[in-house]
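[1] Provided below are the primary sequence and the corresponding predicted coordinates.
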Amino acid sequence: MNPQLLRVTNRIIERSRETRSAYLARIEQAKTSTVHRSQLACGNLAHGFAACQPEDKASLKSMLRNNIAIITSYNDMLSAHQPYEHYPEIIRKALHEANAVGQVAGGVPAMCDGVTQGQDGMELSLLSREVIAMSAAVGLSHNMFDGALFLGVCDKIVPGLTMAALSFGHLPAVFVPSGPMASGLPNKEKVRIRQLYAEGKVDRMALLESEAASYHAPGTCTFYGTANTNQMVVEFMGMQLPGSSFVHPDSPLRDALTAAAARQVTRMTGNGNEWMPIGKMIDEKVVVNGIVALLATGGSTNHTMHLVAMARAAGIQINWDDFSDLSDVVPLMARLYPNGPADINHFQAAGGVPVLVRELLKAGLLHEDVNTVAGFGLSRYTLEPWLNNGELDWREGAEKSLDSNVIASFEQPFSHHGGTKVLSGNLGRAVMKTSAVPVRTR
């Protein structure tokens, strides 16, 4: 292991000793030896399944089958969240096949900075993270559930959902992504049209046509902003299935991954064979892996706020010094717009998360000895999903990058320092996304 990585990890463990211990004691106290709804009074329980189909009512009365909460951020105004419309149907079907029940426990608001940027609504952006965390917690508060599936992708949604999941850290949880839209107008052309508009050489309609050709279909935007950084970070943290982040919506593989996430969370419950509550799963090493993912890919600086809050929800205390010290040893190994011309689909085609995890594990820059939703060991995330005669399976991902202009090797990175740097001066402290700054002007 890299000595600096170990030093930072041990520093976080020591700093968090009291708060982490108190958190683990709290989730241990909330654990039960049977399904959680067994603690409800009969009137409470009857309210909880009143609207269910007869088969599900019988299952919930029996106290033998798991009931899985679905927390969704679906709305059909945001492209990344529109695909979630039909996820509950896929999930319920998969849960029935696993002798479990699924209920939509709650919905959370989902706003997009891409829509509100420069508008009054932008003032609600960061605040919405806390609203999302509280809204999801309200859904889980009914004590009807033995595990949870979280459907969210974009900016403040994933951090808010993570905070909520960790407030119910005695439950297992799997995050379920929607995937990116197909690549539209190339980023270089989009930048060219924006420049022409700024110079007054094309009109508003030309600009709108260009933007609409860039953001054109269901799924996440393809540039490497906060939404796709969310997906990168939580996959490195083992919170969603290996290779699931950047598979297109409405594809057979995406639907198979969604069903597999539902089946997997049932295995992780107290009634399953692989009990793993999210509060136990996300420990200090997992958080460090998330920071490494951010730095190695030049991800959104918003995560220097979000990861701090997500970790704190698990009783883990991190700060900007941890980011800065890790940035000294974690190289920049991905070049994605706005750090370069490629988009997230090019990243996936170049080998995606499995290649990066493999490279960073070999370099001793990730903790392999961690729990994930796929089981113990981060090496599971060097696998990629595929359909084998129509059935979901995993195979070894690419051994090395398939496009060195998009994903670099550890030996020949785009930069020897991570994509984020903490600055200090007479006005205070700041975070800079150095990966988006040309080398000649740094």
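    Okay, I see it.

[2] From now on I want contacts and neighbour counts done on CA atoms only, so please keep to that.
    Fine.

[3] Residue 71 belongs to a strand, doesn't it?
    Yes: according to DSSP: H, G, I helix; E, B strand; the rest coil, residue 71 belongs to a strand.

[4] Correct me if wrong: it contacts residue 149.
    Yes: the pair residue 71 and residue 149 qualifies as a contact (Cα atoms under 8 Å) at a distance of 6.2 Å.

[5] right, and residue 204 touches residue 196 too?
    No: Residue 204 is not in contact with residue 196 according to Cα under 8 Å; the separation is 10.6 Å.

[6] out of these two, which sits in the busier spot?
    residue 196 (14 against 11; other Cα atoms under 10 Å).

[7] For the stretch 101-250 of the chain, which segments count as strands?
    Assigned by DSSP state E, counting those that start in this stretch, the stretch 101-250 of the chain shows strands spanning 101-107, 147-151, 173-176.

[8] right, and those strands - which one's nearest residue 294?
    strand 173-176 (18.1 Å; Cα to Cα).

[9] other SSEs contacting the closest one?
    strand 147-151, helix 252-267 (3 or more Cα pairs under 8 Å, 6 or more residues apart in numbering; DSSP states H and E).

[10] Of all these, which one is nearest residue 137?
    The nearest among the helices and strands packed on strand 173-176, by Cα to Cα, is strand 147-151 at 11.1 Å.

[11] Please compare the first structure with the one that follows:
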Amino acid sequence: MASWLQIPKNSPFSLANIPFGIISARSASRAVAIAIGDYALNLNTFASSGGFAQLPEIQPHLSVFGQPTLNAFAALGRPVHRQVREYIQNVFRVDTPFPQVLKENAPLQKDALVPLSEVTNHVPMQIGDYTDFYAGLNHAYNVGVLFRGPDNALQPNYKHLPVAYHSRASSVVTSGTPIHRPNGQILANPTATPKVPAFSPCKRLDIELELAAFVSTPNDLGHPVSINNAEDHIFGVVLMNDWSARDIQAWEYVPLGPFNAKNFATTITPWVVLLDALEPFRSAGLEPGDRDSLLPYLREKRAANVYDIPLEVELTNEGGKSSVIAKSNAKNLLYSFPQMLAHHTITGCNMNPGDLLGSGTISGTEPGTQGSILEQTNGKNPIKLADGSERIFLEDGDTVVLRGMAGTEGNYVGFGDCVGKILPAIKLDI
């Protein structure tokens, strides 16, 4: 997939990708764009200048590219997403059949192609609801061992359904947004009697390495999405960091699960990678999706139901020294996004364009493959960073970067960096 546009060989936004997002640049309002190499193509400018003239199927829908979110475009459905992506790929091919559209059109190139360094990214979709699943089997087991021991690490329901909780959509932010350390109730001494919490800044701030999928096509209230059709209801995938306050979580999670420990911030990458771009990287998950232990409504026809995407976590301290603290792979999931969606809707729950489904923490089984710091340290055994310093949990000034990229040099399909820097807790007069 060679392009006439110069694309760095290590770019996650090769011609094989074409992810969609929302940008603002050059004092213009927000608009739909795609990322390619070191550039964003403003699709509103592109469309208004006749860029889609060779794609008659999209002509009735050109207004979606001028919207401040991807919701309207996503709602058009997967066949339209596929047509637009393939058309843009053809426009950028070195042997493009449409050279007059952009390759030989200097004025449109100048107006529509914007360097990513000059772009402001925004949360790509208006998120009405956000559900975070717990589909990372190794993470669930590791955390279960910490709380219940190896014999009871996984609850009896775990391998029968995708466990999840309803999280907070309003605090989902895009990469680069600083994250304040949260304040909350903390039980300093769990063995004390009586158990009386204190109020303080979180002392056990953690990350969770996840993927997340955006819903595109809605379903009507009372009408579940079939596992056989679920993939066509998914727009695309982003990287996600589900920031977690472990000490707040330990006090509050009984009996209803996470609340304040998770609601203060969730960071996602701004570019949505379409499922078609991930298709070449299909892989079997930790167990076949059609295993007999699943009820029929969760059984997928093919075992290759997740994606082979190498993932990593990098931590940079305030002094600027960086350390890769974890390497994992998106194959380390027990359930796929279609299974999550089918289960979410089996009661008749209606999903809408822009609803977000988190995968849960993606961990491997070997040391250094865990997607959370808690798993690596057990809350007491520090990990060593490149400069010799240590971490049991995150400190103020730390910057965390999640990365995920599949494919080979020159044809990478990736998400870009998912970045968040930890700021001190806000001082409260209470």
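    Received it, and whenever you're ready, just let me know what you need. Every value quoted in this text rests on a predicted model; they were computed, and no experiment measured them.

[12] TM-score for this pair?
    Scored by TM-score structural alignment, normalised by the length of structure 2, the superposition of the two chains gives a TM-score of 0.26; 190 aligned residues with a Cα RMSD of 7.4 Å.

[13] Comparing the helices and strands packed on strand 173-176 of structure 1, which stretch has the densest surroundings?
    Mean neighbour count, computed with mean count of other Cα atoms under 10 Å, is highest for strand 147-151 among these, reaching a mean of 27.

[14] overlap in contacts of residue 71 and residue 149 of structure 1?
    With contacts taken as Cα atoms under 8 Å, 6 or more residues apart in numbering, residue 71 of structure 1 and residue 149 have no neighbour in common.

[15] The longest helix along structure 2: which residues count as buried?
    In structure 2, assigned by DSSP state H, the helix with the most residues is helix 78-92. Neighbour-count burial for helix 78-92 of structure 2 flags 78, 80-81, 84-85, 87-92 (criterion: 16 or more other Cα atoms under 10 Å).

[16] Report the next helix or strand after it in sequence order.
    Sequence order places helix 106-112 as the next helix or strand after helix 78-92 of structure 2, per DSSP states H and E.

[17] tell me what that following helix is packed against?
    strand 39-42, helix 43-48.

[18] For residue 405 of structure 2, find the nearest of those.
    Nearest of these (Cα to Cα): strand 39-42, 17.8 Å.

[19] Check the gap between residue 199 of structure 2 and residue 214 of structure 2 for me.
    As judged by Cα to Cα, to the nearest Å, residue 199 of structure 2 and residue 214 of structure 2 stand 36 Å apart.

[20] Neighbour count for these two, which is higher?
    Neighbours were counted for residue 199 of structure 2 and for residue 214 using other Cα under 10 Å; residue 214 has more, 27 against 13.

[21] any idea how far residue 201 of structure 2 is from the more buried one?
    Counting by Cα to Cα - residue 214 of structure 2 and residue 201 of structure 2 are separated by 32 Å.

[22] Next: residue 238 of structure 2.
    For residue 238 of structure 2, the distance to residue 201 of structure 2 - Cα to Cα - is 29 Å.

[23] Compare those two (neighbour count), which wins?
    A count of neighbours by other Cα under 10 Å puts residue 238 above the other of residue 238 of structure 2 and residue 201, at 26 against 22.

[24] Surely the more buried one touches residue 211?
    Yes: with contact defined as Cα under 8 Å, residue 238 of structure 2 counts as touching residue 211 (5.8 Å).

[25] what's whichever strand or helix holds residue 422 of structure 2 packed up against?
    Using DSSP H and E, residue 422 of structure 2 maps to strand 418-423. Judged by 3+ Cα pairs under 8 Å, 6+ apart, strand 418-423 of structure 2 is in contact with strand 179-180, strand 234-241, strand 266-268, strand 399-406.

[26] quick one, that strand and strand 234-241 angle?
    Using axes from the mean of the first three to the mean of the last three Cα atoms, to 10 degrees, one finds that strand 418-423 of structure 2 and strand 234-241 are set 40 degrees apart in direction.

[27] Go through strand 418-423 of structure 2 and flag the buried ones.
    Neighbour-count burial for strand 418-423 of structure 2 [16+ other Cα under 10 Å]: 418-423.

[28] angle of it against strand 399-406?
    170 degrees.

[29] re the thing from before, among the helices and strands packed on strand 418-423 of structure 2, which is nearest residue 313 of structure 2?
    strand 399-406 (4.7 Å).

[30] re the thing from before, reformat the helices and strands packed on strand 173-176 of structure 1 into JSON lines and put distance to residue 4 of structure 1 next to each item.
    JSON lines is the format used below for those (distance: least, Cα to Cα, whole Å):
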{"stretch": "strand 147-151", "distance to residue 4 of structure 1": "34"}
{"stretch": "helix 252-267", "distance to residue 4 of structure 1": "34"}
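
[31] of all these, which lies closest to residue 89 of structure 1?
    Nearest of those (Cα to Cα): helix 252-267, 9.7 Å.

[32] name the helices or strands packed onto that closest one?
    If contacts are counted by 3+ Cα pairs under 8 Å, 6+ apart, helix 252-267 of structure 1 sits against helix 87-97, strand 147-151, strand 173-176, strand 383-388, strand 391-396.

[33] which other residues reach the longest one?
    Outside of helix 87-97 of structure 1, the residues that reach it under the criterion Cα under 8 Å, 6+ apart are 70, 101-104, 255, 258-260, 262-263, 266.

[34] Just the closest of these to residue 296 of structure 1, please.
    Out of those, the member with the shortest distance to residue 296 of structure 1 (by Cα to Cα) is residue 258, at 27.2 Å.

[35] Give the buried residues for the helix or strand where residue 431 of structure 1 lies.
    Assigned by DSSP H and E, residue 431 of structure 1 belongs to strand 428-432. Neighbour-count burial for strand 428-432 of structure 1, counted by 16+ other Cα under 10 Å, picks out residue 431.

[36] and the helix or strand where residue 27 of structure 1 lies, what other elements does it pack with?
    Secondary structure from DSSP H and E places residue 27 of structure 1 in helix 17-30. When contacts are defined as 3+ Cα pairs under 8 Å, 6+ apart, helix 17-30 of structure 1 sits against helix 278-281.

[37] Against residue 296 of structure 1, how distant is residue 134 of structure 1?
    Per Cα to Cα, residue 134 of structure 1 is found 31 Å from residue 296 of structure 1.
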